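> Okay, predicted coordinates and the sequence, questions at the end:
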Amino acid sequence: MSDSHTSVPRWPALPPTLRDLLGKIEAETEDDLRHPRPWDLASLPDELHASVWGWLAQAVAWINECYAWQPETVIPPCWREHPHLALELAVLAFGREIAHRSSGTQEPAQWHQDLHDFHSRMAAALGAIGLQECQRGIHGERPARYELERYAS
């Protein structure tokens, strides 16, 4: 007889530094926000960089393994090279961690909606062809590079 529980792999455990940090963040008050937010990759302190990015890679692999059923829901392996994906994935991964610490089902249910919304934004941002190419290891230049260069000048 097969074990029915084997189809759902375990969510990756947070490294101790991140687990401790989340505990400190949860204990903060709105008047005293002193700890860095590990989901804010744009403001990530150097001492958290390796643990956040390493854990985030595991979380993305887990999301793909559990939720990527259709091709358009596969997060491409080059997600780190897409700032818009990396920033959203950090919020999504830490959001799941926090949602599943709650005592009810409302927060995890909302996380599933957030995941659905992420997949929609990913497909829209990369475009159908860009998403397919990235998923197949053909990572091209940013389509808006010319417009961004013009804006910068």
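Perfect, thanks for sending it. If you're wondering where the values come from, they're calculated on a predicted model, not measured in any experiment.

> Only C-alpha atoms from now on, for both contacts and neighbour counts.
OK.

> how about the helices in the chain?
Along the chain, counting by DSSP state H, helices occupy 16-27, 46-67, 83-99, 106-135, 145-152.

> Put this next to the previous one:
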Amino acid sequence: MTDQTPHDPAADETQPGDLPDDLDLDEDDYDDEYEPEDEDEEEAGPPHPVNWHLLRADPLEKEWYALNRWVETLRRTYGLPASVIPPFWHRHDELVWELSALHLHWLCAYHPEQDGSAPFGWHRDFADARARLREWVASSGTRLDRDRPTRQTTWPGEDPADPVEDVFVADRDQDFVKHVAAQVAERRAKEDAFFAGADPETGEVRG
């Protein structure tokens, strides 16, 4: 018979000093992991309307990309065709304003402070919005792989409108980035002119 040393259960317990350096955790590590990145986000109220005419350059760029991400999710979630949301919606003000309003409505409907029936109301209004979007798309003439400016009606005394021609666009995302960059640059130039005391439209310094 072989002598055996009695087993000591305490010997199986891992002591704090036995942990590798990269696993020596502190209680603060657990708290930091679940803290929100921005405490102000939890205190933010319901979303507010976006007036695209009044946004400064930096907020304008932020709103453009936020709307683009949401529209991309919307069209994929509901399988929407180009006759409802075309690839080049960003080139048409009527589509931008309609989709921006629908986005705001969605944010409010799914806000934590909203009541439980609000999402149903959003879907009801979404059906009405789809009908309007179809109308805007049909009248604008934008298509899946090409676009053209929305046709304008010339009133008496106005200069004739420029000819409307289709433009083929090979890369939608690239076109969106260029469009937003141009919009932001134009808005920033007007801001700089305003703060410099110049006329935002002509660039001439006011007297």
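Thanks, I have it. These numbers come from a predicted model, not from an experiment.

> what TM-score comes out when they're superposed?
Once superposed, chain against chain, the TM-score is 0.63 (TM-score structural alignment, normalised by the length of structure 1); 118 aligned residues with a CA RMSD of 2.9 Å.

> Centre-most residue in structure 2?
A66 (1.1 Å; CA atoms, centre = their mean).

> For I75 of structure 1, see how far away the equivalent of it over in structure 1 is.
Alignment note (TM-score structural alignment): A66 of structure 2 maps to W55 of structure 1. Counting by CA to CA, to the nearest Å, the separation of W55 of structure 1 from I75 of structure 1 is 16 Å.

> D114 of structure 1 now?
D114 of structure 1 is 15 Å from I75 of structure 1, where distance means CA to CA.

> more crowded one of the two?
Neighbour count, other CA atoms under 10 Å: between D114 of structure 1 and I75, I75 has more, with 22 against 16.

> That one contacts E133, doesn't it?
No - counting by CA atoms under 8 Å, I75 of structure 1 sits too far from E133 to count as a contact (11.7 Å).

> before we move on, the earlier item: would you mind finding the most buried of the helices of structure 1?
helix 83-99 (a mean of 19; mean count of other CA atoms under 10 Å).

> So which elements touch that one?
Identification of packing neighbours for helix 83-99 of structure 1 by 3 or more CA pairs under 8 Å, 6 or more residues apart in numbering; DSSP states H and E yields helix 46-67, helix 106-135.

> burial count for G137 of structure 1?
There are 11 residues near G137 of structure 1, going by other CA under 10 Å.

> A68 of structure 1 now?
A68 of structure 1 - counted by other CA under 10 Å - has 15 other residues nearby.

> per the alignment, it corresponds to what in structure 2?
Under TM-score structural alignment, A68 of structure 1 pairs with G79 in structure 2.

> From A182 of structure 2, how far out is that match?
For G79 of structure 2, the distance to A182 of structure 2 - CA to CA - is 30 Å.

> now swap in V137 of structure 2 and tell me
23 Å.

> Now do the contacts for the counterpart of H53 of structure 2 in structure 1.
Matched to structure 1 by TM-score structural alignment, H53 of structure 2 sits across from A42. Neighbouring residues of A42 of structure 1 by CA atoms under 8 Å, 6 or more residues apart in numbering: L87.
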